[in-house]
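Enquirer: Sequence below, structure please.
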Amino acid sequence: MRFLGDIARLNARRFGSETALIFEGQAISFAELDVYSNGIGWQLLEASVAPGDRVAVLAENCLEFFPLYFGILKIGAVIVPLNYRCVVAEIEQMMRDSSPRILFYTPAFEAQASEVAERIGGVLLARINSDLLRGGAEPLRPLPASFDERATAAILYTSGTTGTPKGAMLPHRALIECAASTALATGVRHSDRVVVTVPLFHGGGLYVVSHPHLYVGASIVLTARFEPDQVFELIERYHATTFFGVPAQYAMLLDRTPTSGTPSSLKSAWYGAAPMPVELVKASQTLWPNVGFLQCYGQTETTLNTVLPADEHNSKLGTVGRELPHMEVRVVDETGIECPSGVVGEVIVDKEAGMTGYFNNPEQTAETIRDGWIYTGDLGYFDEDRFLTLVDRKKDMIVSGGENIYSKEIEDVLCACEDVVEAAVVGGRDPKWGEVPVGFVVLSASSSFVTADLERWCEARLARYKVPRRWHIVQELPKTATGKIRKPALRQMLNAS
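Expert: Below you'll find the predicted structure:
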């Protein structure tokens, strides 16, 4: 298997009429997934999409996503899944950066797609619906595949230290190796069936969960959005063996404990995409007491790095596990020298297992990839058994409900308001989301702004999950002797309150 599209092609031979995807009561077999993706591939070729061209997708999880996904990949084009939670200005920014030939969208996002297309020009719009699966010339005829396994398969956008999105270029080879290693490390089998509620524009939904299950021919039950009651119902109805959730979702599941107890089919509960407090893990284990819990750790840029498997989960709780079989992870000091066990340093990952760089961003690429290693910005240490523990982040990243948020992006939006003199944003602890942005703002003397005004200002310019949930209007911000804002002091204020 050399290309991601081979997953659809080869599984059609192996598993034929067996179920690959389920969504809202509809199912697609592995044979149909291959035929439908071929048909879409031919439609793209007829539209003059060539290898290396970008194809953007603005869509919630749906039955058509993976046929479209594999159709794009089979012809060597690059899929750009866009975060539908973003406002139009943010979507426009990602579209301008990636310059896609076509933007596919689901009906819920028709207004946003039309507005962005009008603003930037030169992009074709294509609506995602059931008709998409019926078109295309000669869908049974194999598609040409004249591209290299190191070619980019997907560009996934993640926030940058400058507050602008960065597109991580993920090659076919790295994503296939990640799928194979994840399946091996987690014990995924052909007989498994996983409920996927996290969005597929997110690495957690795409290559942490969906890829390894499809790789071995397991079935995926997709939902458009996360609804706690629906999760319990789908596990029961489809006899699901596996569930993956971010910490915020587990917190919401605990509020909706089912009366029927643990489903007999459920074997494994995965969590990741954000730090999950030990207390929340233990509480979630009471929800499904006979289920093996498993933690995943990785980044958009590095794919999945480590897994804390079920058989070692409780004895090593608090760590994020060991490296995957295909993965080499190190912890290094400021000079790049590997740290001994127990010593905190920056986590770095072998470049061959992750992205090749940031699209259209050589400066950030050079800063992040050095001497063949991807520098994650995470701080941690290995114990004597080679289990990795994360302790902090080097940069001011906030992880809220599985989404990465950079404070500078929010600060720039706040400081663009004439009523705001200065602003600083830090992560505050939250029992549901893990962390939420908290804004500290100095207003001008003439301002009549209150926190509701600040919130409205941000909501018009940022995705909702990036808008600070708590506010502090202050007279001044603590600063160093050189005039830099002392964010540790702000965090101390939050922790003391």
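Enquirer: For the rest of this, base every contact and every neighbour count on C-alpha atoms.
Expert: Fine.
Enquirer: can you pull the buried residues of stretch 269-289?
Expert: 269-276, 280-281, 284-285, 287-288 (16 or more other CA atoms under 10 Å).
Enquirer: any idea how far residue 157 is from the residue most central in space within the chain?
Expert: Nearest to the mean C-alpha position of the chain, by CA atoms, centre = their mean, lies residue 202 at 2.5 Å. In this view, residue 202 and residue 157 are 9 Å apart by CA to CA, to the nearest Å.
Enquirer: List the contacts of the residue nearest to the centre of the chain.
Expert: 83, 156, 300 (CA atoms under 8 Å, 6 or more residues apart in numbering).
Enquirer: And residue 305, how close does it get to residue 299?
Expert: For residue 305 relative to residue 299 (CA to CA), the value is 8 Å.
Enquirer: just the helices in the stretch 301-450 of the chain please.
Expert: 310-313, 362-368, 407-415 (DSSP state H, counting those that start in this stretch).
Enquirer: Return the list of helices and strands in contact with the shortest one.
Expert: In terms of contact count using 3 or more CA pairs under 8 Å, 6 or more residues apart in numbering; DSSP states H and E, helix 310-313 is assigned the packing partners strand 292-299.
Enquirer: and what of the longest one?
Expert: Using 3+ CA pairs under 8 Å, 6+ apart as the contact criterion, the neighbours of helix 407-415 among helices and strands are strand 420-430, helix 451-459.
Enquirer: buried stuff in the longest one?
Expert: In other words, strand 420-430. Counting neighbours by 16+ other CA under 10 Å, the buried set in strand 420-430 is 420-429.
Enquirer: structure for this one too, so we can compare:
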Amino acid sequence: MVNVAANVWTNAANDPDRVALRSSRGDLTYGQLRSASSRVAGAVKAAGLQPLDRVVFIAPSIIEFPVVYYGLHAAGVSVITMNTMATAPEIGYVLDDSEAVLVLVWHECADAARAAAADRGLDLWIVDEGASFDAEPVEVAHDHAPDDTAIILYTSGTTGRPKGVELTASNLLDTTSSFLPVLALSEDDRFGTALPLFHVYGQAVVMNTVLVTGSSLSVLSPFEPTAMLEMLRRDRLTAMAGVPTMWNAMLHAAADYGPSDFEHLRLATSGGASLPVEVMRAFNERFDCAILEGYGLTESTGAATFNDINRVQKAGTVGPALPRSQIEVRDAEGTPVAAGTVGEVFIKGPTIMKGYRNRPEATAEDLQDGWLKTGDLGTLDEDGYLSIVDRAKDLIIRGGYNVYPREVEEILYEHPDIVEVAVVGVPDDHFGEEVAAVIALRPGSTATGQEIRAWAKVQLSAYKVPRLFQFVESLPKGATGKILKREIDRDAIRVAAAGATA
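Expert: Below is the predicted model:
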């Protein structure tokens, strides 16, 4: 059967009393997870939804997330998970683009979804603690065709509106099977994370892999370094997953913890952004545990390369290709380059997306003969280990969250006082990158960065809102009038922002 829910439910049949999920509010066994999610599936089917109908689901990293998530998969619908900080306009765009027929949302972040659903006359189901649905349980998960769209995750490049990445039922299962051997997980592992489960890394790479294996998954939301350390100690975690800012924050918060608190920890994984080698070194020294870095995109179901636990670890690299995947680094003409030469990274394998929903031209541009054109620049060494050098696109990664400048710019251009704007990433010690806006105001305007930031917060999720502002008479442009972001001085932005807050 091709359905990730069916693979998770198998663990309930084999050992229903084994713990599947842990949190500060209590645990959930595999039997309880199956029982609760089967009722979610029953409620969806009783409502008349058909397989491959689109359903939007919004919730933080709580034990109710997998309950609802696997229930939706068991019902056979295409699941669209979204950031809990999404605004009503952002949710509305996804509802329209995906032609969704139902919205489920965690009760504590329901306002924006309620408004977006009401505007479109869509049903909205509130998910409360326990995710209890009074419905006849579905005993057997829907059997997908391998190429059926199981999930749609919205992402965007540096141009245009967000695109729906269609990932198939087999993509999800192939991702779990790719990571199982390189992580060497077993049923006895106790995995923990504070990653957002609505994101491909937390969802497809971590949650699915852990629960298909039969391990337990401890979840935390929101991330707070001391709380993460407490979870590590409380649940005697053997493995953790995070992004670089999480590891750095935990290092600075670990003063009151000794080696005995970390004695069970054998594995830590990092993704979402480049991990500084110094953070990796300090973590290994403090926790006596190596952080294994990997690389993937939403379009590759989060899977491409990983520093395999069974192989030599190379700090500063994101490891070799995962099993059954291939990596090439190519020049501008599309020819593979020699080891150590910088070029664009291409990925091929069973985890590569089906395509962008209703965007055949964008799909054809990024999928070439089965190879995913990533837009990232990197090098391969003689042993096939990949190092990411830079991003060809202008993507900003702030604390593990993707921020797409064009989307922010389009909102800022709606401000009546803004004539020109460029949104760029500025290096930041804590978040990795901070969102900055370089703005040319209309003549006579006295708008400040603080005022513009407050205005933008109504339209954008909090992590997308610029924190740094620089005001200029005009932005640098090329001969065609295109704004040249490469000529924007990031240091000057920091100076200008410091002066504005002094």
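Enquirer: Export the helices and strands packed on helix 407-415 of structure 1 as CSV, with columns for distance to residue 376 of structure 1.
Expert: Putting those into CSV (distance: least, CA to CA, whole Å) gives the following:
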stretch, distance to residue 376 of structure 1
strand 420-430, 19
helix 451-459, 28
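Enquirer: nearest to residue 54 of structure 1, of those?
Expert: Of all these, helix 451-459 sits nearest to residue 54 of structure 1, with 29.2 Å by CA to CA.
Enquirer: I'd assumed residue 72 was in contact with residue 55 of structure 1.
Expert: Yes: applying CA atoms under 8 Å, one finds residue 55 of structure 1 in contact with residue 72, separated by 7.3 Å.
Enquirer: which residues are common contacts for the two?
Expert: With CA under 8 Å, 6+ apart, residue 55 of structure 1 and residue 72 have common neighbours 78-79.
Enquirer: The two - which one has more neighbours?
Expert: Just comparing residue 55 of structure 1 and residue 72: by other CA atoms under 10 Å the higher neighbour count belongs to residue 72, 31 against 27.
Enquirer: Quick check: that one touching residue 79?
Expert: Yes: the criterion here is CA under 8 Å, and residue 72 of structure 1 meets it with residue 79 at 6.4 Å.
Enquirer: Overlap of the contact sets of these two?
Expert: residue 55.
Enquirer: circling back: ranking the helices of the stretch 301-450 of structure 1 by burial, who's on top?
Expert: By mean neighbour count, with neighbours taken as mean count of other CA atoms under 10 Å, helix 407-415 ranks first of the helices of the stretch 301-450 of structure 1 at a mean of 20.
Enquirer: what range in structure 2 matches that one?
Expert: Helix 407-415 of structure 1 lines up with residues 405-413 of structure 2 when matched by TM-score structural alignment.
Enquirer: List the neighbours of that stretch that are in contact with it.
Expert: With CA under 8 Å, 6+ apart as the test, stretch 405-413 of structure 2 has contacts from 157-162, 394-396, 418-424, 456, 459-460, 464-465.
Enquirer: returning to what we had before: export the helices of the stretch 301-450 of structure 1 to CSV and append columns for distance to residue 9 of structure 1.
Expert: Shown next, in CSV, are the helices of the stretch 301-450 of structure 1 (distance: least, CA to CA, whole Å):
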stretch, distance to residue 9 of structure 1
helix 310-313, 32
helix 362-368, 33
helix 407-415, 42
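Enquirer: Which one of these lies nearest to residue 452 of structure 1?
Expert: helix 407-415 (13.0 Å).
Enquirer: Run the angle between that closest one and helix 451-459 for me.
Expert: Relative orientation of helix 407-415 of structure 1 and helix 451-459, computed by axes from the mean of the first three to the mean of the last three CA atoms, to 10 degrees: 120 degrees.
Enquirer: Next, the angle strand 420-430 makes with helix 407-415 of structure 1.
Expert: Following the same axes, to 10 degrees, one obtains 140 degrees for the angle between helix 407-415 of structure 1 and strand 420-430.
Enquirer: mean shift between helix 407-415 of structure 1 and structure 2?
Expert: Mean deviation of helix 407-415 of structure 1 relative to structure 2 after superposition (mean CA distance after the TM-score superposition for structure 1): 1.7 Å.
Enquirer: a markdown table for the buried residues of stretch 269-289 of structure 1, including distance to residue 13 of structure 1?
Expert: Output for the buried residues of stretch 269-289 of structure 1, formatted as a markdown table (distance: CA to CA, whole Å):
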| residue | distance to residue 13 of structure 1 |
| --- | --- |
| 269 | 30 |
| 270 | 29 |
| 271 | 32 |
| 272 | 33 |
| 273 | 33 |
| 274 | 37 |
| 275 | 40 |
| 276 | 40 |
| 280 | 42 |
| 281 | 40 |
| 284 | 39 |
| 285 | 39 |
| 287 | 39 |
| 288 | 36 |
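Enquirer: TSV for those residues, including secondary structure and distance to residue 11 of structure 1?
Expert: Formatted as TSV, the buried residues of stretch 269-289 of structure 1 follow (DSSP: H, G, I helix; E, B strand; the rest coil; distance: CA to CA, whole Å):
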residue	secondary structure	distance to residue 11 of structure 1
269	strand	25
270	strand	24
271	strand	27
272	coil	27
273	coil	28
274	coil	32
275	coil	34
276	coil	35
280	helix	37
281	helix	35
284	helix	34
285	helix	34
287	helix	35
288	coil	32
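Enquirer: got the contact list for residue 23 of structure 2?
Expert: 62-63, 218-220.
Enquirer: Likewise for residue 499 of structure 2?
Expert: By CA under 8 Å, 6+ apart, the contact list for residue 499 of structure 2 is empty.
Enquirer: now the residue of structure 1 most remote from its centre, nearest residue through space, not along the chain?
Expert: No residue in structure 1 sits farther from the centre than residue 446, which is 42.0 Å out by CA atoms, centre = their mean. Closest residue to residue 446 of structure 1 apart from its sequence neighbours, by CA to CA, 6 or more residues apart in numbering: residue 419 at 7.8 Å.
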